[in-house]
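Asker: Sharing a sequence plus its predicted fold:
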Amino acid sequence: MLEKIQSLCKTHKITLTQLERELGFGRGALYKWTKSFPTADNLQKVADFFKVSTDYLLGISPFTNAKEAGCSIRVAGMKAALDSPQNKKLIWDAARINIDSGFWFKDSTRKYIESLLKKEAFTDVEYYDLSLFVVWELILPPDFRENTPVVFVLWGQSITFYLDYWSIPKLTIEDKESKIFYKEGLDDVNGEVSDEYTLSEFTDRPTRYLATERVEEQDALTGSYEPETIAAHHDGEEWTDEELAEIERFKEFVRSKKRDK
């Protein structure tokens, strides 16, 4: 733990003594953490100062914070998925559905993804954007120290893969770098009209689902999930099955945003 703190101090151009002074610790207090465990409150103070997670300081997670985890895993996962012809087809099909539907995304975003589908190689930001565009649910392991897979849930399908979380490149992609935008004026599930959102607002702090939570629902051969039955009426209006599915997907995005606040 002390080595991580020393490394963070070096990055932020601050000495251990200065850090102790900033946090109100006694001189040499951090060195004592090599022999005795710090209080949860003091550990949190160090994490907050550097804007990292306590999991990172404790060696539970290789990622400094949830945003870095989400960006790194999405990019590495999309690279791994596109290496498989079968998974690449699933991703391309999911992208095409969202491009053609025009339900959530601004026209500029749909044209941008359309252009990506014609490319042979992507930048890290483009891998990230493609993931945001097609992945409806990112299922992460509860503990990065375990050999547990990541799951990308797409339209009626899922892609399961393993990553070496500790060795994949660590990335943080800022909102201004992304070109994924919702249409303006989409209704929230509570009836509130939203402003334009970047999709990363829904995924900055990815929810840490257990990768085994939906195993019973998953088809062992295809990796697909049985769709839930959706009522033929929604808020008193007539909708097609495809439109109802789109509405439910949008609701799940909004629920994810609420969970992540």
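Answerer: Received, thanks.
Asker: contacts and neighbour counts: CA atoms only from here.
Answerer: Fine.
Asker: doesn't F49 make contact with L8?
Answerer: No - using C-alpha atoms under 8 Å, L8 is not in contact with F49, being 10.1 Å away.
Asker: separation between D100 and S108?
Answerer: 13 Å (C-alpha to C-alpha, to the nearest Å).
Asker: Common neighbours of these two, please.
Answerer: Counting by C-alpha atoms under 8 Å, 6 or more residues apart in numbering, D100 and S108 have no contacts in common.
Asker: what's the closest residue in space to E114 that isn't next to it in sequence in contact with, if anything?
Answerer: Nearest in space to E114, with sequence neighbours left out and distances taken as C-alpha to C-alpha, 6 or more residues apart in numbering, is I99 at 7.3 Å. Counting by C-alpha under 8 Å, 6+ apart, I99 touches R110, K111, I113, E114.
Asker: quick one: which of the residues you listed sit in helices?
Answerer: Using DSSP state H, R110, K111, I113, E114 are the members of these that sit in helices.
Asker: Hmm, the third one is touching S131, no?
Answerer: The reference is to I113. No - using C-alpha under 8 Å, I113 is not in contact with S131, being 10.6 Å away.
Asker: re earlier: point me to the helix or strand that includes the residue nearest to E114.
Answerer: I99 belongs to helix 85-101 when elements are defined using DSSP states H and E.
Asker: putting a second one here so we can go through both:
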Amino acid sequence: MRPLSILRSSAIFVLFLMSACGAPEESLESSEISAGIAMREEVVGVQILDDPFIWLEEVESDDALAWAAEQNALSIPKLQGDPRFETIRSEIEAVLTSEDRIPSGSLVNGNVYNFWQDNDHIRGILRRTSLESYAGDSTQWETVLDIDELANIESANWVYKGRTCLPGNPSRCLIHLSDGGKDAVSIREFDLDLANFIDGGFFVGEAKTNIDWVDANTLLVGSDFGDGSLTTSGYARTLRLWRRGTALENAEQI
């Protein structure tokens, strides 16, 4: 079974069966969880809790992954053991991978751009076609960026998280890529017309980054700039003005 199909089908099927199956018998009772959360202190009337499961925030740690595997071992047999499972899984997969899906897109410099996933493109491709071809009966697509190919070349688990394009020149974009699908992304400058990443262009390493264009040579960036720059959930609490040709760490805080 294809990885994309497994993930999508399982996720949707879990939602469908949650009320029917209930929680696994071996899982923690809500009373146990509640009892495990003890009040630590009060600050200006706000209760701060000591969460015994805070270690799960380190989502790729050995302990968190082992815990997730244990929960999967409890839940998956219950889901797959339901007599409706295979029928519903097959129906969902057929819808998600249907070639009859409407390829919604965006118009950039006379071309229609669309991000597409199917059984041949598990991670997806960014592709384009002319407006005339898009409106015709047999659309001819050209691949602009192949995420599966990029992941193989770079030995990374890339998940496409979208693009932020320059107003007035939407062919110049910032591509957002997540390693494994987490909130943190790497960001690279990309030229849609040339269908390649810009050598020496804007680049932001993995972080929970917010970013946008000011002009062709200037960005607004909220990212990880070290001590004091992030909230407790790992998102930016400062905003900086980053000019092309300068180091990101030297960007001016505004």
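Answerer: Good, I have the coordinates. This structure is a prediction, so every number in the text was calculated from the model and none was measured.
Asker: what TM-score do we get after superposing?
Answerer: TM-score of the superposed chains, computed with TM-score structural alignment, normalised by the length of structure 2, equals 0.22; 107 aligned residues with a C-alpha RMSD of 6.7 Å.
Asker: can you give me the helices in the stretch 101-250 of structure 2?
Answerer: With DSSP state H, counting those that start in this stretch as the criterion, the stretch 101-250 of structure 2 has helices at 131-135, 147-154.
Asker: With respect to T87 of structure 2, which of these lies nearest?
Answerer: helix 147-154 (28.7 Å; C-alpha to C-alpha).
Asker: mind listing what's buried in that closest one?
Answerer: For helix 147-154 of structure 2, the neighbour count (16 or more other C-alpha atoms under 10 Å) marks I147, D148 as buried.
Asker: same for it, what does it pack against?
Answerer: strand 121-130, strand 158-166 (3 or more C-alpha pairs under 8 Å, 6 or more residues apart in numbering; DSSP states H and E).
Asker: returning to that earlier point: nearest to S90 of structure 2, of the helices of the stretch 101-250 of structure 2?
Answerer: When the helices of the stretch 101-250 of structure 2 are compared for distance to S90 of structure 2 using C-alpha to C-alpha, the nearest one is helix 147-154, at 23.8 Å.
Asker: Now the buried members of the ones in helices among the contacts of I99 of structure 1.
Answerer: In terms of neighbour count (16+ other C-alpha under 10 Å), the buried residues within the ones in helices among the contacts of I99 of structure 1 are R110, I113.
Asker: Can you lay out the ones in helices among the contacts of I99 of structure 1 as TSV showing distance to F253 of structure 1?
Answerer: Below are the ones in helices among the contacts of I99 of structure 1 laid out as TSV (distance: C-alpha to C-alpha, whole Å):
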residue	distance to F253 of structure 1
R110	18
K111	21
I113	19
E114	22
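Asker: Among the ones in helices among the contacts of I99 of structure 1, which one sits closest to D41 of structure 1?
Answerer: Nearest to D41 of structure 1 among those, with distances taken as C-alpha to C-alpha, is I113, at 44.9 Å.
Asker: ok, now which ones touch the closest residue to the closest one other than its chain neighbours?
Answerer: Spatial nearest neighbour of I113 of structure 1, chain neighbours left out: L130 (7.0 Å); criterion: C-alpha to C-alpha, 6+ apart. If you count contacts by C-alpha under 8 Å, 6+ apart, L130 of structure 1 has them with M78, A95, I113.
Asker: Count the neighbours of N98 of structure 1 for me.
Answerer: As a burial measure, N98 of structure 1 scores 18 neighbours (other C-alpha atoms under 10 Å).
Asker: can you check G77 of structure 1 too?
Answerer: 23.
Asker: Pull out the buried residues from the strand or helix carrying it.
Answerer: G77 of structure 1 is part of helix 66-82 when elements are defined by DSSP H and E. Within helix 66-82 of structure 1, the residues scored as buried using 16+ other C-alpha under 10 Å are 66-79, 81-82.
Asker: From the rest of the structure, what touches the helix or strand hosting E41 of structure 2?
Answerer: E41 of structure 2 is part of strand 38-43, with elements assigned from DSSP H and E. Residues external to strand 38-43 of structure 2 that are found in contact with it (C-alpha under 8 Å, 6+ apart): Q47, I48, L49, D50, D51.
Asker: Tell me how many other residues crowd the second one.
Answerer: The local packing of I48 of structure 2 (other C-alpha under 10 Å) involves 12 other residues.
Asker: for it, what are its contacts?
Answerer: M39, R40, E41, E42.
Asker: Does the helix or strand E242 of structure 1 falls within pack against any helices or strands, and if so which?
Answerer: Counting by DSSP H and E, the element that carries E242 of structure 1 is helix 241-260. Packing partners of helix 241-260 of structure 1 (3+ C-alpha pairs under 8 Å, 6+ apart): helix 200-203.
Asker: Past the helix it packs on, which element shows up next along the chain?
Answerer: strand 233-234.
Asker: quick one, whichever helix or strand S19 of structure 2 is part of and strand 121-130 angle?
Answerer: According to DSSP H and E, S19 of structure 2 maps onto helix 3-21. Helix 3-21 of structure 2 runs at 120 degrees relative to strand 121-130, counting by axes from the mean of the first three to the mean of the last three C-alpha atoms, to 10 degrees.
Asker: roughly how far apart are Y56 of structure 1 and Q44 of structure 1?
Answerer: According to C-alpha to C-alpha, Y56 of structure 1 and Q44 of structure 1 sit 11 Å apart.
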